[in-house]
Each structure stands twice: as C-alpha cells, then as structure tokens.
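A.B. asks: Predicted model, plus sequence, below.
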Amino acid sequence: MKNAKPKREPAKTASPERFERQMRDLVNYNLDGILVVGLDGVTLFANPAACTLLNRPLASLLDVEIGLPLSGADYTEIEIRHPDGSLATVEMRVHSIEWEGQPAWLADLRDITERRQAQEALRASEEKMRSIFRAAPTGIGVVCNRVLMDVNHRICEMTGYAKEELIGQSARILYPTQEDFDFVGREKYRQIAGAGTGQVETRWRKKDGAVIDILLASTPIDNKDLSKGVTFTALDITERKLAEDALRKSEERHRQISTLMSDYVYYGVAFPDGSTETQWISGAFERITGYTKEEVNQLQGGYSSLVFPEDLQEVIRQYPNLIKNGTLTVEYRLRCKNGEIRWMLDYIQYVK
C-alpha cells in the first residue's frame, strides 16, 4: 500500500499583526533597494538594501531630497556616485502609489554595475574580433553545417565573389568538384573529432573559373556542439605550390642531367689533414667509381681515401692557392671500387 501524502491544512488568515510583520520582512530582506519618495522629492522610506546601494545610512536618506529622476518613464538606468567617488549603474523602476494617504513614488533599485561591466567587456571583445576579422590578411569565415554564415573581405578578394553572393550558400560553391568538397568535409571533420581542429590542403574555384590552391584550417566554436558553427581560415598557397612544383621539376632535370653526363660534380668539406666529407655528388660518380655517396663517407678519410697518397699530398700542398685564388685545377689518380685506376682532372672551387 502506497504511503499517502498528508493533506495540507488550508492556510489560516493571518492576524493583522502577523501580516504586517510578514510584509515588513519582505521589504527589509529584499535584495533590491526600495524607496518611497514624496512628490516633492523627499524620501519617506528606505529599506536596508537601498541604504547599502546608495552607500548612505538611513538617517541621511529620510526627510531629505534624494535627487533621483522619479517622474517620467517607469524604467530607467542611472549612475549613482558614492561618497568615495565610485560609480554604480542602477536599474530603477518607478510606480505611483499612495503612502499614508498622500500620493508618492515607489522606486525599486537594482545594482547592475557588474552586468554592465561584463556587457561592456563583451562588446569590446566582440569589436576587437570584428576588427581582426575585417583586417586580417588571411581569409576568415564561419560555416554551420557547411553553409557559409560569414566571410571577411579577404575571402571575397581571393574568390572574386561579393560577400552577399556567399552568405547563406553551401561551401560547395567554392570547390571545383564534388570530390574536392567531399574530401575536405570528410578529412577536416575527422581531424576535428580527434584533435579539436583540422587542416587540409585543397582547391577552390574562383567566380571567374580559375582554380587556386588553398590551405584550410578549421576549429569549432564549441567542440561539443558543431551545430554552433566552425570558424575557418583560408590561405592562398597557389604561388607556393607553383614554386614547389617548379623546384621539383628543376631538381628532377638536374638529377637526370647529372646521371647522364660523363663527368661528375660533387660538393663537400675538406679538412686540413686531407680528409673530406661529401655532402652531395652527382649520379655519374657511382657509375664511374662504383661507390655511392654513403659508402664514400663511411671510408676513413672519405673521398680523399680513394686518391693515391702521393697525389693527395700534392692536392693538399696546393690548398693555400685554392683559398687565395678561389679555384684550383689538379690531376690525380683515383682507385675505383673494382680496383681499376682512373686519372681524374678536378676543377675545384672554394666556397666560404
């Protein structure tokens, strides 16, 4: 059998004395300041919270003009200067009442200084972020469910679209293919799920149809709720990619040339005792000598260990001329890996 809840006794009508005591407690313990002010501006009543808010004892408030703008709107915000010079922002609501048979004003006062300070700090922070958003040389935007919610001026410069043409559009408008769009969504959000942020290289298509290379980095506004939006930065790396591609092609051409040429070119460091450390050498060297660069550097003395000792001494003897003139032409015999002896004509250039 379930426990029956006891029936609540009907509230008894409070005696006048008890009712007055309850009303007095409601006013005295209210956290808002309460003032009753006559139509002549003289204070008729003030609760403890009003004394605290105005930073004045009760005796200094009663029967004196309070100086508050009580007429007019029933709601206003005012600043109150305390005796110590500090300012408090107060929310005041005013109602007309009857007090001891005479018309009067009832003023409810609430200190909102901290709330106003927090709002001002938030406003200043938001203005600062808007300034960065507008002035940043990098493209910055916000997407929600991959729909463009905001973009800065740099995004418009990069893509050729006006801001109004992008806001509210799917980010698909920026990608040359569905495959590019899908890859970014899949890879970026995979990284975000694992590390809280994502970065990927992709391609965007400008309004005029030109395709540019983009380094895209994204971070959620709230890691726990992606529906609140994702902030992204976009850096145009087209020139960098072109330079990297040109360098790669140049290195490949030089590699092919160095492999096919009958002579070989090397770069390294020579020490006073004649030992060397080869840092780079063309492909023809291995074909001629049978040694790789790594094998030569493992030999005691390095490249110089392949040179006949008496020839090496002659090369070392001419080091001062190399340092003085910057170049040196010498002949020497080189022992190949298979034991074959070859005469080499070496054009050496000194690099500081």
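C.D. replies: Nice, thanks for sending it over. Quantities reported herein were computed from a predicted structural model and do not represent experimental measurements.

A.B. asks: hey, let's count contacts and neighbours off CA atoms from now on
C.D. replies: Fine.

A.B. asks: Identify each buried residue in the strand ranked longest in the chain, please.
C.D. replies: Taking DSSP state E as the criterion, the chain has its longest strand at strand 87-99. Under the neighbour-count criterion of 16 or more other Cα atoms under 10 Å, strand 87-99 has 88-94, 96 buried.

A.B. asks: contact partners of that strand?
C.D. replies: 36, 70-71, 73-82, 103-113, 116 (Cα atoms under 8 Å, 6 or more residues apart in numbering).

A.B. asks: Just the buried ones from those residues?
C.D. replies: 36, 70, 78, 80, 104-111.

A.B. asks: re the thing from before, could you give the separation of the longest strand of the chain from the chain centroid?
C.D. replies: 45 Å (Cα atoms, centre = their mean, to the nearest Å).

A.B. asks: Can you tell me which helices and strands the following helix or strand past it packs against?
C.D. replies: Going down the chain from strand 87-99, the next helix or strand is strand 102-111, by DSSP states H and E. Using 3 or more Cα pairs under 8 Å, 6 or more residues apart in numbering; DSSP states H and E as the contact criterion, the elements in contact with strand 102-111 are strand 33-38, strand 87-99.

A.B. asks: Give me the buried stretch members for stretch 173-182, please.
C.D. replies: 173-176, 180-181.

A.B. asks: Residue 233 is in contact with residue 140, correct?
C.D. replies: Yes - proximity of residue 140 to residue 233 meets the contact threshold set by Cα atoms under 8 Å, at 4.5 Å.

A.B. asks: end to end, how far does stretch 233-241 reach?
C.D. replies: 18 Å (Cα to Cα, to the nearest Å).

A.B. asks: centre of the chain versus it, how much separation?
C.D. replies: 18 Å.

A.B. asks: what's the neighbour count on residue 220?
C.D. replies: 22 (other Cα atoms under 10 Å).

A.B. asks: now it, nearest residue through space, not along the chain?
C.D. replies: residue 230 (4.1 Å; Cα to Cα, 6 or more residues apart in numbering).

A.B. asks: Presented hereafter is structure B, for comparison with structure A:
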Amino acid sequence: MSYQVFLDALHPEDRQRIHAMRPLLESGQLVHHEIEYRVVWPDGTVHWIAARGSANYDADGKPISSMGVIFDITDRKQIEAALRQNEERLRVALQASPITVFTQDRELRYTWVYNPTPAFANVDLIGKQDADLLPAQDVEILTQIKRQVLETGIGTRKEVKTTQKGQPQYYDLTVEPQRQTNGEILGVICAAVNITRLKQTELALRQSETILKAFIASSPIGMAFFDRDLRYVYANEALATINGIPLEQHLGRTLGDILPQWAPIIEPIFQQVMATKEPLLNQEVVGATNPADVVRHSLVNYFPVCLPDGEVIGLGVTDLDISDRRQAEEALRRSEEEFRTIANAAPALVWVTLPNGDNIFFNDRWYEFTGQTQAEAAGYGWTETIHPDDAARILPNWQRCQETGETYEGEVRYRRYDGEYRWHAFRALPRYDANGQIEAWYGLSIDISDRKIAEAAVQESERRLRRLVESNMFGVAFGDFNGGN
C-alpha cells in the first residue's frame, strides 16, 4: 500500500495530524510510535485503529522501513465514548441537583467530592475526615453507618441530621461499598440529598396538624368526617357527647351503627351533598340520640370534602348543640307569656320601655283605655295621650330619671278613648343587666280619678264649712251629749 493510499483512507479529521508525523519519522525524531487514528473502510464505516511500531534507518540515518502491529479498537472507543457521555450526563444532572456525591477510603478520608454542600463549598475536603468538619455527635452516627457498609459490603440508605455552621441540615444518605475489579472494598461511595426544606415543611405540617387536632378536639362544636361509604373517619369528643356514644366506638362505623334511628333521615342528606358538591348549612335537627329519652336541638352543617381536582373524598359535618339555648328561649317565652297574662289581668295600665324611653310593651288595658293602636303607642307615641298641662311637668322628669336611674313616679292625666282625661298615679323602676346598665323600665299606672273627685269633694266641704264658721257672728260651739264642752 502506498503512503498516498494510506493517507486517503484516513478519516478527514485525523489526516492532517498523522501526515504531520512523517517528517518526524524521516528525521529520526520519532523512532518508536504509538498512535490512534480513524480509517474509513470501503463500505463507509469508520474504524478506530491503534498502531505501535518502530522505524529502521540506514547508516546515513535515512529511514528504510517501519515495522509494527495495528489493532482495531473500535469497540473500546465506542465504550469510552458512551462512558464519557454518561459521565457528562451525570455531571450535568448533579450540577443542577441538590445531590452531593463523594468517596471515602477505608479510613473514611475524603478522596473525591462533587457538588459539596454550601457550608463546605470553599473548603478543601480531600484527605479530611468527618471529625474535621462536623460535631462529635454527628460524626458518631455517620461513622457507624459507613463502618457497617465497609464491614458487611452491603449498601444502606439512612436519613441523617448534621449541624453545619450552627444550622441543622437533614440528608437522605445512600452509602455503597466501593470495590476494585477483584471485589476488594476500597472504601465507600456516598450520595447525599439535602432534604432540609422537606423536613422543615414536614415539621410545620406536623405542628399545624397538632394544632388543628387540638383545636378540633377541644372545640365545643361536634365535628366529624365521613368517607364515601359513610363511615366515621374522624370525630371529636363534643360529637361523641351529643351522640351519647363513646368516641372510640365511632371510628370505622357508619351512622346507622351509631344512631340507627337517624340513619334513614340523615344518610340521604349525606348522599345529596356528596352528589351535588353543594353544602347544606344551618339545618336545625330535633330529636333523641342517646339516651333515648333526652331530646336534643342541634344546628347542623353538611359539606363535601374535595381534593384540589374536585374529587369528593367524603363529607364533613359540624353539630352545634343548641339544646340549652332552645330551653332558655322556651323559658323566656313562657316567662314573657306569664308576664303578659299577669299584666293583662292587672286593673292598671302596665308598660315597658327601652332605656331611652321608647315604649316596647303596653298591656291590653292601655289600648282599651286610650283607644290607641300598637303602632300609635310605639316609641314616644304614648305621650300624645298626656294632658298638655301635665306634659311640660312630667316629661322633663322622665328624661332625668332615664339618665340617673331614679324611680319615676307621680300623677298624670291620660286621655281616655272618649276624650275624657283621667287622673293616674304612676310608678316605674329600672331593670339592670349584669354590667349595671339599665336594660328597660317597667311601669304601672293606676286610675285615681275617683279618688281625686272624692278628695276634691272633701276639700270643697271643708271650704264651705270654713266660710260658714267665719261668717257666723254668734260663734259655734261643739260638745257631747253629756254636757261636756
């Protein structure tokens, strides 16, 4: 094969490099050579060749021949190229990831480190041990993990905590034995993923869950979560008290298991809320739970519990026991009814006002006496029945009593339905709340017109008698029938 044929067979990228070696061979500067180059075969495929040889020279130093061997190393080159590609991919992947990769010898000295943690980014780690970098308690744990791998030859994966520059750092640590081709363990190769943010998030989540559980557990409102099969997944103590069943007996059981008498009524509501994904709020439920002879009043909310994608995973229920409120309302209603009955039975005008004097109640006798309607008497409308001569006298006093809380009492003339003014003696007392503030005024007015007429008649008789005595020139003497003076 001529040199030109050989040169033409070379890969274009290698041709210049190989041709540049010829002057060195001819001048005797390159007696022995070991080179690699590519050759393009007639079928167009490219093969890598490794050539080793020596040049022979004559007495004048001119090359006369060259002897050597060549090897086809295409497979090896392909493997090396694939390895370099994989190494580059690994380098790029590690560079963009939080993974730290390192090797340590059997004495656990660092022999290679890639992508060190920020705390050690500017530290020369090669030759150092963990004891040179970390607190003693961290070193003890890490050494135990790595020594176990060295002794057993079995890799492991652990979650570890270290302290770096005073700050806790958490890692997902993988440790594998590093072996020679004969299987001898040279050290360990480790990969550490920083999971500090994940741990902080988990810690915050656990704290939130703890707070939420404590909040729900101590809430006076009954709370429960049912799965799609309408089984209790969670319930709090308040709900257990309302149901009259121990809390531990709820979980995993259905409403029908806990309150069979209510299941036919409530379970269709559960199904409706989950099917429509629409909550049903402020539903008042009245009936017995346990024991069966205790009737409870509850204000219940039903709402679907959905994942972010809208999938319904169950149902939430809140149950506010309003039995005490309803009992108090019933007691108040009865008390008000009793008050109205007594007020309407009283032979007097009975009235109640707000602290500012606005009327909120008159008994029936007031409306019968004055002829006013409720609308006409409301607020300060009742003052229209006061005699004009009395209004200027008593209304300022009424204002003063509202401000001071003094007993409001006196006499006044009210206009009757037929236009006649009748005298009334009135008295009103304030009622105070727990804070000492006036809540209302309660008053009573009694018709004293007949008494007023009688008093006027007596006064008129006295005046007549006095005039008679004063006009009698002979005088008047009084005595008893026994002759006494």
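C.D. replies: Done, it's in. Quantities reported herein were computed from a predicted structural model and do not represent experimental measurements.

A.B. asks: Overlay the chains and give the TM-score.
C.D. replies: TM-score of the superposed chains, computed with TM-score structural alignment, normalised by the length of the first structure, equals 0.75; 327 aligned residues with a Cα RMSD of 3.9 Å.

A.B. asks: about what we covered before: nearest to residue 49 of the first structure, of the helices and strands packed on strand 102-111 of the first structure?
C.D. replies: Residue 49 of the first structure lies closest to strand 33-38 among those, at 4.5 Å (Cα to Cα).

A.B. asks: matching residues in the second structure for that closest one?
C.D. replies: Mapping strand 33-38 of the first structure onto the second structure (TM-score structural alignment) gives residues 100-105.

A.B. asks: Name the residues that touch the matching stretch?
C.D. replies: In contact with stretch 100-105 of the second structure (Cα under 8 Å, 6+ apart) are residues 94, 110-117, 186-193.

A.B. asks: Once aligned, what mean separation remains between it and the first structure?
C.D. replies: When the first structure is superposed, stretch 100-105 of the second structure averages 1.9 Å from its matched positions, counting by mean Cα distance after the TM-score superposition for the first structure.

A.B. asks: ok so, going back, of the buried residues of strand 87-99 of the first structure, closest to residue 16 of the first structure?
C.D. replies: Closest to residue 16 of the first structure, out of all of these and judged by Cα to Cα, is residue 96, at 24.7 Å.

A.B. asks: From residue 390 of the second structure, how far off is the residue mapped onto that closest one from the second structure?
C.D. replies: Taking TM-score structural alignment for the superposition, residue 96 of the first structure sits opposite residue 177 in the second structure. In this structure, residue 177 of the second structure and residue 390 of the second structure are 110 Å apart, going by Cα to Cα.

A.B. asks: swap in residue 145 of the second structure?
C.D. replies: Residue 145 of the second structure is 102 Å from residue 390 of the second structure, by Cα to Cα.

A.B. asks: can you map out the strands along the first structure?
C.D. replies: Using DSSP E, strands in the first structure cover 33-38, 43-46, 75-81, 87-99, 102-111, 139-144, 147-151, 198-205, 211-220, 230-236, 266-270, 276-281, 327-335, 341-349.

A.B. asks: The closest residue to residue 331 of the first structure other than its chain neighbours: how many residues sit nearby?
C.D. replies: The spatially closest residue to residue 331 of the first structure, leaving aside those adjacent along the chain, is residue 345, at 4.6 Å (Cα to Cα, 6+ apart). Other residues within reach of residue 345 of the first structure, judged by other Cα under 10 Å, total 12.

A.B. asks: Map residue 345 of the first structure onto the second structure.
C.D. replies: Under the alignment (TM-score structural alignment), residue 345 of the first structure maps onto residue 424.

A.B. asks: didn't that match look like it was pressed against residue 445?
C.D. replies: Yes - counting by Cα under 8 Å, residue 445 is a contact partner of residue 424 of the second structure at 5.7 Å.

A.B. asks: Provide a complete list of residue ranges assigned to helices in the second structure.
C.D. replies: 3-9, 12-19, 22-26, 74-95, 136-152, 196-218, 237-243, 255-258, 263-276, 323-345, 364-370, 374-377, 388-404, 449-471 (DSSP state H).

A.B. asks: and the third one, which stretch of the first structure?
C.D. replies: Mapped onto the first structure with TM-score structural alignment as the criterion, helix 22-26 of the second structure occupies no residues.

A.B. asks: Buried residues in that helix, which are they?
C.D. replies: Neighbour-count burial for helix 22-26 of the second structure [16+ other Cα under 10 Å]: 25-26.

A.B. asks: re earlier: quick one: which two of the buried residues of stretch 173-182 of the first structure are the most distant?
C.D. replies: Going by Cα to Cα, the pair spanning those furthest: 173 and 180, at 11.3 Å.

A.B. asks: Please report the distance of the spatially closest residue to residue 292 of the first structure that is not a sequence neighbour from residue 251 of the first structure.
C.D. replies: Distances taken as Cα to Cα, 6+ apart place residue 286 nearest to residue 292 of the first structure, at 5.4 Å, with adjacent residues excluded. Distance of residue 286 of the first structure to residue 251 of the first structure, computed by Cα to Cα: 18 Å.

A.B. asks: ditto for residue 199 of the first structure
C.D. replies: From residue 199 of the first structure to residue 251 of the first structure the distance is 28 Å (Cα to Cα).

A.B. asks: If you count surrounding residues, which of the two has more?
C.D. replies: Set residue 199 of the first structure next to residue 251 and count neighbours by other Cα under 10 Å: residue 199 wins out with 19 against 12.

A.B. asks: Grab the nearest non-local neighbour of that one.
C.D. replies: Residue 199 of the first structure sits nearest to residue 217 (Cα to Cα, 6+ apart), 4.2 Å away.

A.B. asks: What lines up with that neighbour in the second structure?
C.D. replies: Aligned partner of residue 217 of the first structure by TM-score structural alignment: residue 301.

A.B. asks: number of nearby residues for whatever residue of the second structure lines up with residue 24 of the first structure?
C.D. replies: For residue 24 of the first structure, the aligned residue in the second structure is residue 87 (criterion: TM-score structural alignment). By the criterion of other Cα under 10 Å, residue 87 of the second structure has 12 neighbours.

A.B. asks: same question, residue 123 of the second structure
C.D. replies: So residue 123 of the second structure, with other Cα under 10 Å, has 10 neighbours.

A.B. asks: same deal with residue 253 of the first structure?
C.D. replies: So residue 253 of the first structure, with other Cα under 10 Å, has 12 neighbours.

A.B. asks: Hmm, residue 227 and residue 253 of the second structure touching each other?
C.D. replies: No - under the criterion of Cα under 8 Å, residue 253 of the second structure makes no contact with residue 227, lying 10.4 Å away.

A.B. asks: For residue 150 of the first structure, see how far away residue 144 of the first structure is.
C.D. replies: Counting by Cα to Cα - residue 144 of the first structure and residue 150 of the first structure are separated by 10 Å.
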